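> Sequence plus the predicted model coming up.
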Amino acid sequence: MSAPLLVEEHDDRVVLRLNRPEVRNAIDSATVEALHDACAALEAAPRVALLIGTGGTFAAGADIAQLRERRRDDALAGINSGIFDRVHRLPMPVVALVDGYALGGGAELAYACDFRIGTPATRIGNPEPGLGILAAAGAAWRLKELVGEPLAKEILLAGRVLDADEALAVRLLHEVVAADDLEPAGHRLADRITAQAPLAVRLTKSVLDAPRDAHPLVDNIAQAVLFETQDKTDRMTAFLDRRKGRP
């Protein structure tokens, strides 16, 4: 049996490939376990992550065969919500590269990422109520923050599935590119992120995610840490030298 998640290591980034193309990368328990392992590695050695599906689909949802058998205690355990929240809280940004379907749990995984790049074939939405359940792995609250309450309600309560142009118009997708340019587009974005000071990116992400009543204290503490770094001194010195025309 092939691994449900393929991990491709680079010095400053990791490519994570959902690898169940025979079921359109449906997210099963083995995928969840593999994502936990990948998150543990990224927590230990923070890098940008690119998350992509194999076979022309991001993830068509949770594995319905497994989902049908889950009961109360499984729901309370937060199997999918737990891993998606862990993805969201990774130290460095995560970029979802969304080709084809991102439905149900697949959409919720994409929502948990910091960026989403799509293709003209992208279709994203949450049809859970049609299966007698709700989108309980983040969409019920995260989607409202991403696209606003009116559209979130249409997606979550009326089964609307957004195409690529619609998702781009509401900034649920940050960019739409041709399918053969999807992974290169992800690397271009990763290049822009990794050109920044790594610790500044990490702390900015943490400050962005902090609750409102934590500000401005968390901003000041994060800035205090950064003010003491050699990276800050070196980058500001280089900026001033360039402005003075020094080599």
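That came through, no problem.

> switch to C-alpha atoms for all contacts and neighbour counts from now on
OK.

> Next, the buried residues of the lengthiest helix in the chain.
Secondary structure of the chain per DSSP state H: the longest helix is helix 29-44. Buried positions in helix 29-44, judged by neighbour count with 16 or more other C-alpha atoms under 10 Å: S29, T31, V32, A34, L35, H36, A38, C39, L42, E43.

> Leaving out sequence neighbours, find the closest residue to L134.
For L134, ignoring the flanking residues on the chain, the nearest one in space by C-alpha to C-alpha, 6 or more residues apart in numbering is E128 at 5.1 Å.

> Tell me, how many residues neighbour the one you found?
E128 has 18 neighbours, counted by other C-alpha atoms under 10 Å.

> measure G105 to G56 for me?
Distance of G105 to G56, given as C-alpha to C-alpha, to the nearest Å: 17 Å.

> Pull out the buried positions in the helix or strand in which K205 is found.
Assigned by DSSP states H and E, K205 belongs to helix 198-209. Neighbour-count burial for helix 198-209, counted by 16+ other C-alpha under 10 Å, picks out P198, L199, A200, V201, R202, L203, T204, K205, S206, V207.

> Grab the nearest non-local neighbour of the fourth one.
Yep, that's V201 we're talking about. The spatially closest residue to V201, leaving aside those adjacent along the chain, is M92, at 7.0 Å (C-alpha to C-alpha, 6+ apart).

> ok, that neighbour touching A200?
No - when contacts are counted by C-alpha atoms under 8 Å, M92 is not listed as touching A200 (10.1 Å).

> what sits against the residue nearest the centre of the chain?
By C-alpha atoms, centre = their mean, the mean C-alpha position of the chain lies nearest to C113, the distance being 1.4 Å. Taking C-alpha atoms under 8 Å, 6 or more residues apart in numbering, we find C113 in contact with V87, H88, P93, V94, V95, A96.

> What of G78?
Going by C-alpha under 8 Å, 6+ apart, G78 touches A137.

> before we go on, here's another structure to hold up against the first:
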Amino acid sequence: MNYDFLQCEIEDNIAIVTINRPPLNPLNTAVFNELGSLMSELDMDPEVKVVIITGSGEKAFVAGADLHQMMNLSHVGMMEMNKISRNVFSQIENISKPVIAAINGLALGGGLELALVCDFRISSEKAKYAFPEVGLGIIPGGGGTQRLQRIVGQGVAKELLYFGDMFNADKALDIHLVHKVVPADEVLQTAKEWAGRLAEKPIMALRMIKTAVNTGANVDIESGLTIESACFSNAFATEDRKEGMQAFVEKRKPVYTGQ
């Protein structure tokens, strides 16, 4: 896996993806294309059970989109970049494996949108957050207006989007934007610990939970229950289900094979 702006290490069934454009790790078309390609590889890799996304250095997770590129784009060019970003964010959101954002610093604009498409968000106590787009005369274009309100509620989302103010990790935790806040030097290790626990779970069960939750969030309750039923059936048909139930009866730790 050779990329210009990404680093990827795989250890103990966990892929650690680092966006490497220091010091602020801004997103541009090249980064989006690389993320899309890498995520496809990791999704298909049977050795990878969990993905962690983080930023290089200590200053930023991702401090937004690359404004230098955006300023020089025509309207048509900007719409093309926006389409690429939206597609890649949706790809990350719906990859068949759990994805954890290890937020080591600034998560602004597109960087916060990237964090929102991850299943879990572990934040440094020094991290800062904002959707500052309104101050630039634009709005979030990578799904921020839609995903944010689904996580924090419409009222809080409007406050953050309308004013564009920066806020700290404690507020991010209070509004349930992030799942856990830890000291700066413990962010990646905490993400690895969460990933390690997830890697021990039966793969198909996790996949079906993610499918049921993500897909069900966008339909009515009856349709969601139908989706859940289909996912339940798929999980029940696995060898891991048999092993899990047998291990429970025998009072031992299950040994899952991903089958």
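Happy to help now that I have it. The structure presented is a predicted model; accordingly, all values stated were derived computationally and were not measured.

> Format the contacts of C113 of structure 1 as TSV; extra columns: distance to A135 of structure 1.
TSV is the format used below for the contacts of C113 of structure 1 (distance: C-alpha to C-alpha, whole Å):
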residue	distance to A135 of structure 1
V87	17
H88	17
P93	24
V94	21
V95	21
A96	19
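
> List buried residues within those.
By neighbour count, with 16+ other C-alpha under 10 Å, the contacts of C113 of structure 1 hold V87, H88, P93, V94, V95, A96 as buried.

> ok, of those residues, which one's closest to A238 of structure 1?
Closest to A238 of structure 1 out of these is P93 (25.5 Å), distances taken as C-alpha to C-alpha.

> what's the helix holding K205 of structure 1 aligned against in structure 2?
Per the alignment by TM-score structural alignment, helix 198-209 of structure 1 matches residues 203-214 in structure 2.

> Contact partners for the counterpart of the residue nearest to V201 of structure 1 in structure 2?
By TM-score structural alignment, M92 of structure 1 lines up with K97 in structure 2. Each residue near K97 of structure 2 by C-alpha under 8 Å, 6+ apart is listed here: D43, K49, V50, V51, I203, L206, R207.

> what does T54 of structure 1 give?
Residues near T54 of structure 1 by C-alpha under 8 Å, 6+ apart: R17, L18, N19, R20, P21, N25.

> Out of those residues, who's the most crowded?
N25 (29 neighbours).

> Surely it and F58 touch.
Yes - using C-alpha under 8 Å, N25 of structure 1 is in contact with F58, at 6.7 Å.

> what do those two both touch?
By C-alpha under 8 Å, 6+ apart, the residues touching both N25 of structure 1 and F58 are L18.

> More neighbours: which of G105 and G56 of structure 1?
A side-by-side neighbour count of G105 of structure 1 and G56, using other C-alpha under 10 Å, places G105 first with 29 against 18.

> Reformat the buried residues of helix 198-209 of structure 1 as TSV; add distance to E175 of structure 1.
Putting these into TSV (distance: C-alpha to C-alpha, whole Å) gives the following:
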residue	distance to E175 of structure 1
P198	23
L199	26
A200	24
V201	21
R202	23
L203	25
T204	22
K205	20
S206	24
V207	25
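
> Show me which of these is closest to L173 of structure 1.
K205 (18.8 Å).

> Report the separation between the closest one and M92 of structure 1.
Taken as C-alpha to C-alpha, the spacing of K205 of structure 1 relative to M92 of structure 1 amounts to 7 Å.

> Return the set of buried residues in stretch 226-243 of structure 1.
Here stretch 226-243 of structure 1 shows L226 as buried, counting by 16+ other C-alpha under 10 Å.

> can you pull out the helices in the stretch 51-200 of structure 2?
For the stretch 51-200 of structure 2, the helices defined by DSSP state H, counting those that start in this stretch cover 67-71, 75-94, 110-116, 144-152, 154-163, 169-174, 187-199.

> in the shortest one, what counts as buried?
When you say that, I think you mean helix 67-71 of structure 2. Buried, per 16+ other C-alpha under 10 Å, within helix 67-71 of structure 2: nothing.

> contacting residues around whatever residue of structure 2 lines up with the residue nearest to L134 of structure 1?
Residue pairing (TM-score structural alignment): E128 of structure 1 is matched to E133 of structure 2. Taking C-alpha under 8 Å, 6+ apart, we find E133 of structure 2 in contact with G109, I139, P140, L161, G164.

> Quick one: residues contacting the residue nearest to the fourth one when sequence neighbours are not counted.
Of all residues not flanking L161 of structure 2 in the chain, F131 sits nearest, at 5.9 Å (C-alpha to C-alpha, 6+ apart). Going by C-alpha under 8 Å, 6+ apart, F131 of structure 2 touches L108, G109, L112, P140, L160, L161, G164, D165, M166.
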